[in-house]
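>>> predicted structure and sequence below. I'll ask about it afterward.
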Amino acid sequence: MTSLADLPIRDDLRGQTPYGAPQKPVRIALNVNENTHPVPAEVIAHVTQAVERELRSINRYPDREFTALRKHLADYLGGGVTPAQVWAANGSNEVIQHILQAFGGPGRSVLGFPPTYSMHSIIASGTGTRWIAADRDDGYRITEATAVAAIDRHDPDLVFLCAPNNPTGTPLGLDVIEAVHDASRGIVMVDEAYAEFMPEGEPSALSLLEGRPRLVVSRTMSKAFAFAGGRLGYLAADPAVIDALRLVRLPYHLSALTQAAAVAALQHAPAMLATVGAIREQRDRLVVELARLGYDPHESWANFVLFGGVADPRGVFEYLLAHDILIRDLSIPNHLRVTAGTEAETTEFLEVLGRMGR
């Protein structure tokens, strides 16, 4: 039987492994930071109607510029963001791929600060962009001095930041983002996949867009919007950046059904985001209770908690899995990550973990 090693694959892809979050049929899945709350029935009905209407003309290509969707996304973001500043794709991963296709590629580099979202380096590899890993400060934070020193040392073509950071949940100040932008010569992408879970009133990197044409802020509907299966990611940036992304996107890359479903969901934004407060409560509860159980949880502004002090991460992972609870082992020594689910899911996770002892 032919193996991958037998094929004429690109040399720079040899030995690489694909994204591989476990997919197991369990009762309580707290491993990939989904919003585990059900979508409201009235939203399901509206999305269904919108998709059904679109099916009547499914023999035609969709709006290549996804005009209605861009308007709704701009309205949702607010803060003066216009449809001309908005781009969307099949999940924020494709958005990131478009950025790297347009501004990265062979002979170019992207600087990141691991541990961070694993797809940043994977997509960089897939586009032939050299991934440069820089160190973080204590507690997985990044200071201005650390970020600027890394840029001065490596002179990357792109810089990827994650705010809040995944998988650590660590916040990232606007002062650091400003310093990175000022110190770099290329595109600075701020991945705000978990922005809606930040504390009330905390400013987004969106507030920095004006006057910074090399700054890109990426978002997703997969997390707070409970729309992971809808596969809709988007970004806000200078209109010139959007023009660059048009050069690399595939024709009609967003299906008519995806556009219709996303617009319908955005029309119910308050209902879709109604669970954010409850998720924040469970996240903060996890931090308190994990510490009470003797673990070392990190501060999180996302919808998950990374916790250390785990002597045997694989053993704890398997123990929870045996009790029908799936969390994430990210191969960070002595750490595991758990999504903040519903109150009932959080309670059962804590009770089962507590019975195991340390």
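Here it is on my side, so go on. It should be emphasised that the depicted structure is a prediction, and the values quoted were computed from it without experimental measurement.
>>> switch to C-alpha atoms for all contacts and neighbour counts from now on
Will do.
>>> residue 171 touches residue 165, doesn't it?
Yes: counting by CA atoms under 8 Å, residue 165 is a contact partner of residue 171 at 6.5 Å.
>>> what's the closest non-adjacent residue to the residue most central in space within the chain?
By CA atoms, centre = their mean, the chain has its centre lying nearest to residue 193, at 3.8 Å. Closest residue to residue 193 apart from its sequence neighbours, by CA to CA, 6 or more residues apart in numbering: residue 219 at 4.8 Å.
>>> so how far is residue 59 from that neighbour?
When distance is defined by CA to CA, to the nearest Å, residue 219 is 30 Å away from residue 59.
>>> by contact count, what packs against the helix or strand harbouring residue 100?
Assigned by DSSP states H and E, residue 100 belongs to helix 92-103. The contact analysis (3 or more CA pairs under 8 Å, 6 or more residues apart in numbering; DSSP states H and E) places helix 92-103 against strand 86-89, helix 118-126, strand 215-220, strand 233-236, helix 239-246.
>>> so which bits of the last one are buried?
Taking 16 or more other CA atoms under 10 Å as the neighbour-count basis, helix 239-246 is seen to contain the buried residues 239, 241-242, 245.
>>> now do stretch 111-121
Buried residues in stretch 111-121 (16+ other CA under 10 Å): 111-117, 120-121.
>>> what about versus this one:
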Amino acid sequence: MTSLADLPIRDDLRGLTPYGAPQAKVRVALNVNENTHDIPEDVAEHIVAAVAEAVRGVNRYPDREFTELRTSLAGYLGHGVTPEQIWAANGSNEVLQHILQAFGGPGRSVLGFPPTYSMHSIIASGTGTRWIAAERDAGFAISAETAVRAIEQHRPDLVFLCAPNNPTGTPMSLEAIAAAYDATEGIVVVDEAYAEFMPEDAPSALTLLPGRPRLLVSRTMSKAFAFAGARLGYLAADAAVIDALRLVRLPYHLSALTQAASVAALAHAPAMLAMVDEIRGQRDRMSRELAAMGFTPYESWANFVLFGGVADPHATFEALFRESILIRDVGLPNTLRVTAGTEEETTIFLEALGRLGA
């Protein structure tokens, strides 16, 4: 039987492994930071109706410029962002891929700060962009000084900042983001996949966009909007950046069904986001109860908690899995990560972990 090693793939892809978050049918799945709450029934009915209407026209190609969706996304984001400043694709991963296709590639580099979203380095490899790993401060933070020092040392073509960070949940200040931008002539991408879970008074990097044409802020509907299966990611940036991304996207990359479903969901943004407060509450509850058990939860502005003090992460992961509870071993020593689920899911996880005494 032919193996991968027998195929003439690119040399820089040999030995790499694909993204591999575990997939399994379990009673409590808290491993990939999904929104575990159901979409409200009336919203679901509107989305179904919108998709049904779009099906009637699928003999034709969709709107290549996804005009209505860009208008809806700009309206949702606010901060003076216009439709001309919006880009969207099939999940934020494709958005990031478009960025690296346009601004990265062979002979260019992207700087990141591990531990961070694993797809940043994977997409870099896939586009032939050299990945440079820089160190974080204690507690997984990135100060302005740390960001600037790494940029001045490596002189990357792109800088990826994850705020709040995944897998740690760590926030990043606007001052640090602005300092990173000022320290480079390249592209700075702020991945705000978990922005809706930040404290309500916490400012977004969207506020930094005016006057910064090389700053890109990416978002997703997968998390707060409970829309992971629909695959819709997007970004806001200078209109010239959007023109650059048009050069690398595939024709008609967003299906008519995706556009229709996303526009319908955005029309119900307040209802879709009503569950965010409850998710924050379960996140904070987990932090308190994990600390009471003797673990060390890290500060999180996302919809998950990374906690340390786990003697044997793999054994604890397996023990929970045997109870049909799936969380995430992200490979950091003595830590595990768990998504904030519903109150019932959180209770099941905490009680099981308490019984294990891990």
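Great, that's in hand. Since the model is a prediction, treat every value here as computed from it, not as a measurement.
>>> what residues are up against the residue nearest to the centre of structure 1?
Residue 193 of structure 1 makes contact with 92, 163-164, 218-220, 223, according to CA atoms under 8 Å, 6 or more residues apart in numbering.
>>> can I get those in a markdown table with neighbour count and distance to residue 135 of structure 1?
Below are the contacts of residue 193 of structure 1 laid out as a markdown table (neighbours: other CA atoms under 10 Å; distance: CA to CA, whole Å):
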| residue | neighbour count | distance to residue 135 of structure 1 |
| --- | --- | --- |
| 92 | 23 | 24 |
| 163 | 26 | 16 |
| 164 | 26 | 17 |
| 218 | 26 | 22 |
| 219 | 24 | 24 |
| 220 | 26 | 26 |
| 223 | 23 | 27 |
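>>> now the one helix or strand residue 338 of structure 2 maps to on structure 1. Mean distance?
If you go by DSSP H and E, residue 338 of structure 2 is part of strand 336-339. Mean deviation of strand 336-339 of structure 2 from its aligned counterpart in structure 1 after superposition (mean CA distance after the TM-score superposition for structure 1): 0.1 Å.
>>> give me the contacts around that strand.
30-34, 167, 283, 303-308, 310, 313, 317, 327-330.
>>> residues contacting residue 212 of structure 1?
Applying CA under 8 Å, 6+ apart, the residues contacting residue 212 of structure 1 are residue 238.
>>> tell me the counterpart of residue 167 of structure 1 in structure 2.
Aligned by TM-score structural alignment, residue 167 of structure 1 pairs with residue 167 of structure 2.
>>> how about the longest helix along structure 1: buried residues?
Ranked by residue count and defined by DSSP state H, the top helix of structure 1 is helix 276-292. If you call a residue buried by 16+ other CA under 10 Å, then helix 276-292 of structure 1 has these buried ones: 276, 279-287, 289-291.
>>> specify the next element, helix or strand, located C-terminal of that helix.
That would be, after helix 276-292 of structure 1 and using DSSP H and E, strand 296-297.
>>> average offset between that following strand and structure 2?
Relative to structure 2, strand 296-297 of structure 1 is 0.6 Å off (mean CA distance after the TM-score superposition for structure 1).
>>> over which residues of structure 2 does that strand lie when aligned?
Using TM-score structural alignment, strand 296-297 of structure 1 pairs with 296-297 in structure 2.
>>> touching that stretch from outside, list them.
Under CA under 8 Å, 6+ apart, the answer for stretch 296-297 of structure 2 is 287, 290-291, 305-309.
>>> if we go to 6 Å?
Contacts with stretch 296-297 of structure 2, where a contact means CA atoms under 6 Å, 6 or more residues apart in numbering, come from 287, 306-309.
>>> same question, stretch 174-190 of structure 2
143-144, 147-148, 157-162, 214-217.
>>> quote the end-to-end distance of that stretch.
End to end - CA to CA - stretch 174-190 of structure 2 spans 10 Å.
>>> same deal with stretch 215-225 of structure 1?
For stretch 215-225 of structure 1, the end-to-end distance is 24 Å (CA to CA).
>>> got it, and stretch 32-50 of structure 1?
28 Å.
>>> please state the offset of it from the chain centre?
19 Å (CA atoms, centre = their mean, to the nearest Å).
>>> how about stretch 245-255 of structure 1?
21 Å.
>>> mind listing the strands in the stretch 251-358 of structure 1 by residue range?
For the stretch 251-358 of structure 1, applying DSSP state E, counting those that start in this stretch gives strands covering 296-297, 304-308, 325-326, 336-339.
>>> using TSV, lay out those together with distance to residue 49 of structure 1 and mean neighbour count.
Below are those laid out as TSV (distance: least, CA to CA, whole Å; neighbours: other CA atoms under 10 Å):
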stretch	distance to residue 49 of structure 1	mean neighbour count
strand 296-297	43	20
strand 304-308	33	25
strand 325-326	34	24
strand 336-339	31	26
